[in-house]
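Pasting the sequence and the predicted coordinates here, then a few questions.
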Amino acid sequence: MGDRNSRRICELVKQSGNSDCADCGFQNPEWSSFNIGVFLCTTCATWHRRLGTHVSKVKSLKLDKWDDEQVEQMEAVGNLQAKQHYEQHIPACYRIPHAGDPPVLLEQWIRAKYERQEFIQVDKQTYIRNSLEGTLMKKAKDENKYFPRKFVISDNSLKYYSKENSKEPKTTIQLSELNVCLAPAKMNQDNGMQLSYMCDGSTRHIYVYHESGEIIIQWYMAIRSIKLNWLMVAYPSVAAEELVPYLTNDFVIEGWLSKTGPNERDAYRKRWFILDDRKLMYHEGPLDSYPRGEIFLGYKDDNYSIKEGVPRGCKDHDFSFSLITPERTYVMSAPTSDERSRWMNAISTVMERSLRPQDNQSKLALSVNKKSARNSRHSWFSFPSL
């Protein structure tokens, strides 16, 4: 009996829809939630266990024994039918996670589907409202300490207040200028989130977290929701699905590199680099409020290129490479050969793309900043001409 049921399960997981994890899409799942009737990867199975057996009962496809009733439940449901039930009303603004995305995003997606059933009962989707208010822990600008601050989303802007009873906000950020990404590893906070926007001609980073993963994802999705609503008004003829890629952008790559100054004899200094679309920023540390420099990455046919090694006369360094722009050649080095390849491939991929209309605006913003015209305000996160 056991062997027969094991064979039945092994055949089921090969069927269309079941061969990918029901929650993150990872191929060849090895687990299941037999009461829900879905096939899961190892990572998602771990989150299902944390839901408790009253919500999800997890079982290994190969290591555990299966009885007739459990196999019949898997046969009766399966991934496709379960998705139709638990994912009935996913709002366009909601970011559906994939394998490798930040753990808090994946955890809250699973909890939203099965525990809170947010996509069955639409009234539980609090993030699709036009306003949100609450307290987040915000990192101080010049020290690694976090303090509770009141944040408010209203009128297409995000505001935060230095004190709970303050009448005037410390900062007001237009959501059209704001990018937000989850940054748990860098912040060493499971529910960490990074807000980036242009402030007086330079990028400004704000780092926040909340003890509750549900609440930080609520803020993340609320920002996406309001930005989508704004875009749908601005571009009424464009489908919501086409606007979704412009709501938030994860950084292409970030990490430690060393770079020289503008002179050939300048020493290498360790910097934290972030590649954000066509903008390459470098900072003294991962959680700096402002970058020390920002480099626009143009199209390869406009005298932008990257190659291994350093220019003649420049001090060489392990795993070095040169980024050539019309204004200057930037000399950098990575900690390993693999890291150098990773950075060079990421930068090269950007420069292979032709410029879009909004890219020219980004280039203008950086040009203005380099001329120290700090009174100008241009958005790196401008929306495209659709």
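Arrived safely, thanks for sending.

rest of the way, CA atoms for contacts and neighbours
OK.

And the host helix or strand of residue 341, what does it pack against?
Residue 341 belongs to helix 337-352 when elements are defined using DSSP states H and E. In terms of contacts (3 or more C-alpha pairs under 8 Å, 6 or more residues apart in numbering; DSSP states H and E), helix 337-352 is packed against strand 305-308, strand 320-324.

Tell me the buried residues in it?
Going by neighbour count (16 or more other C-alpha atoms under 10 Å), the buried part of helix 337-352 is 339, 340, 343, 344, 347, 348, 350, 351.

isn't there a strand covering residue 3?
No - Residue 3: not assigned to a strand; according to DSSP: H, G, I helix; E, B strand; the rest coil it is helix.

Count residues in the vicinity of it, would you?
10 (other C-alpha atoms under 10 Å).

Please tell me how far it sits from residue 60.
Between residue 3 and residue 60 the computed distance is 14 Å (C-alpha to C-alpha, to the nearest Å).

go on, residue 6?
The value you get for residue 6 to residue 60, if C-alpha to C-alpha is used, is 10 Å.

what do you get for residue 227?
Per C-alpha to C-alpha, residue 227 is found 41 Å from residue 60.

The two - which one has more neighbours?
In this view residue 227 and residue 60 are compared by other C-alpha under 10 Å, and residue 227 has more residues nearby, 25 against 18.

that's a helix at that one, yeah?
Yes - Residue 227: assigned to a helix according to three-state DSSP.

got the contact list for it?
In this structure, residue 227 makes contact with 156, 175, 176, 247, judged by C-alpha atoms under 8 Å, 6 or more residues apart in numbering.

alright, now check it against this:
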Amino acid sequence: MASLERNNKLLIELVQQPGNNSCADCGAPDPDWASYTLGVFVCLNCSGMHRNLPAVSRVKSIRLDRWEDSLVEFMRETGNSAAKAVYEKCVPAFFYRPQQKDCLVLRDQWIRAKYERREFTGENSYFQQAYSSDLFESTLWKKGKDNKQFLKRIFLLSRKDFTLRYFIKEDSKVPKAVICMKDLNAVFQPEKINHTNGLQISYLHGERMRNLFVYHENGQVMVALFNAIRATRLAYLQKKHPTLRDSDLIPQITRHCLKEGYMEKTGPTQREPFKKRWFTLCSMNRKCCILKLLCLKSNRGFWCSLDPREHDATELGAAFIGTESHGYSVSESSRSSRGGRWHCGITLQTPDRQFVFMCEQAQDQMEWLEALRKVISQPMTPEDYSNEANLARGK
């Protein structure tokens, strides 16, 4: 018994060391599980994914399970840093490294890519060549426009002309849409699509932002397409900004929104009834050439749509969000909702108009206020001035 207590104490001391004190796979702090076949310390959530790989990984709790002397010694000799040097030796710059709060399919496929498929050990370059190939094809389920049912569509990603095309039929010669890498953004949104492997592809169509909602039953296929898009986006950005380093370009490959959700909104005169709308505060208009100077997840575009799950949802309007010195501010509002169901108000003041929104809960109100203030606190860039002028002219 003394030996078992000693081993658990040694493991707790090991997990507190630099490198071991965060999950080897998602970065979550204070991991309390470990793979005794790989020599890594992982969090509870990632340990569950390791259990799905019994041929390569076996896990135990460092506090509750019994550890033999030989296993503790192996953990001491290996640890997260040494294991990463092997299993993450050749991770491509474009490959997305999921974090603790990322969706299940991203974290699961990251773990499988590292340990099961050994994609990054340098043993073979098959997967990396596939991600970066001139043409990358996938057959996905896409939500239809008329009947709202998911239908099979062929997606073709081209590195030659930096586009993503999709076709209605396998023998179609003319694509339904041609999406330029300049305007494309891809983000996993399983809640919106009601599928664990759901991906939202956003792009500019004329003057409006459109969204495609797609999925594949196989998580590996979906994550492979996601990383192929990131590889193509990085190649596009490298060509567009040849003097910038990859470290300056990578944050702009794919972009996540600061905040999104439902709010009620009234009209310009503030005498109109409040209507429920879906809002997204995202980073779609940021230029990667100035990312190193700014917060990577801030933005000046504030988009509103009817429902995030609607086919090819487009924004109904946009309000540019500048800085306080340029006449922009946001504050808590105590206005009546004039028949609306929600009463937690937000007032967004711009040089030309005052926007009034209502949130359902005080927590939602606080989160929106925080997100909007974060945008307002960021300095304006030349690109921001251009976007503000274009939006003012109705472009």
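Arrived safely, thanks for sending. Predicted model only: the values in this text are computed from it and were never measured.

what's the farthest-apart pair in the contacts of residue 227 of the first structure?
The span of those, defined through C-alpha to C-alpha, is set by 156 and 247 at 13.1 Å.

Of those two, which one has the most company?
Neighbour totals were compared for residue 156 of the first structure and residue 247, and residue 247 leads with 23 against 16 (other C-alpha under 10 Å).

Nearest to residue 264 of the first structure, out of the helices and strands packed on helix 337-352 of the first structure?
Counting by C-alpha to C-alpha, residue 264 of the first structure lies closest to strand 320-324 out of these; the figure is 12.4 Å.

That closest one vs the second structure - mean distance after superposition?
After superposition onto the second structure, strand 320-324 of the first structure sits on average 0.9 Å from its aligned residues (mean C-alpha distance after the TM-score superposition for the first structure).

the inter-axis angle of that strand versus helix 337-352?
Using axes from the mean of the first three to the mean of the last three C-alpha atoms, to 10 degrees, the direction of strand 320-324 of the first structure lies 10 degrees away from that of helix 337-352.

Strand 320-324 of the first structure corresponds to what range in the second structure?
With TM-score structural alignment applied, strand 320-324 of the first structure matches the range 345-349 in the second structure.

Residues in contact with that stretch: which ones?
By C-alpha under 8 Å, 6+ apart, stretch 345-349 of the second structure touches 327-335, 354-359, 365, 369.

Would you mind checking these for buried ones?
Counted by 16+ other C-alpha under 10 Å, the contacts of stretch 345-349 of the second structure give 328-330, 332-333, 354-359, 365, 369 as buried.

Most widely separated two among those?
328 and 359 (20.2 Å).

Which stretches in the stretch 151-300 of the first structure count as strands?
157-161, 171-174, 179-182, 192-199, 202-209, 253-259, 269-276, 279-283, 293-296 (DSSP state E, counting those that start in this stretch).

As JSON lines, these with distance to residue 43 of the first structure and mean neighbour count would be great.
Shown next, in JSON lines, are these (distance: least, C-alpha to C-alpha, whole Å; neighbours: other C-alpha atoms under 10 Å):
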{"stretch": "strand 157-161", "distance to residue 43 of the first structure": "34", "mean neighbour count": "20"}
{"stretch": "strand 171-174", "distance to residue 43 of the first structure": "36", "mean neighbour count": "15"}
{"stretch": "strand 179-182", "distance to residue 43 of the first structure": "19", "mean neighbour count": "22"}
{"stretch": "strand 192-199", "distance to residue 43 of the first structure": "20", "mean neighbour count": "21"}
{"stretch": "strand 202-209", "distance to residue 43 of the first structure": "23", "mean neighbour count": "22"}
{"stretch": "strand 253-259", "distance to residue 43 of the first structure": "23", "mean neighbour count": "19"}
{"stretch": "strand 269-276", "distance to residue 43 of the first structure": "27", "mean neighbour count": "19"}
{"stretch": "strand 279-283", "distance to residue 43 of the first structure": "32", "mean neighbour count": "21"}
{"stretch": "strand 293-296", "distance to residue 43 of the first structure": "37", "mean neighbour count": "19"}
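
now the ones you listed in CSV, with distance to residue 373 of the first structure?
Shown next, in CSV, are the strands of the stretch 151-300 of the first structure (distance: least, C-alpha to C-alpha, whole Å):
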stretch, distance to residue 373 of the first structure
strand 157-161, 24
strand 171-174, 20
strand 179-182, 22
strand 192-199, 12
strand 202-209, 10
strand 253-259, 25
strand 269-276, 22
strand 279-283, 18
strand 293-296, 15
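
looking at the ones you listed, which is closest to residue 86 of the first structure?
Comparing these by C-alpha to C-alpha, strand 179-182 comes nearest, at 24.7 Å.
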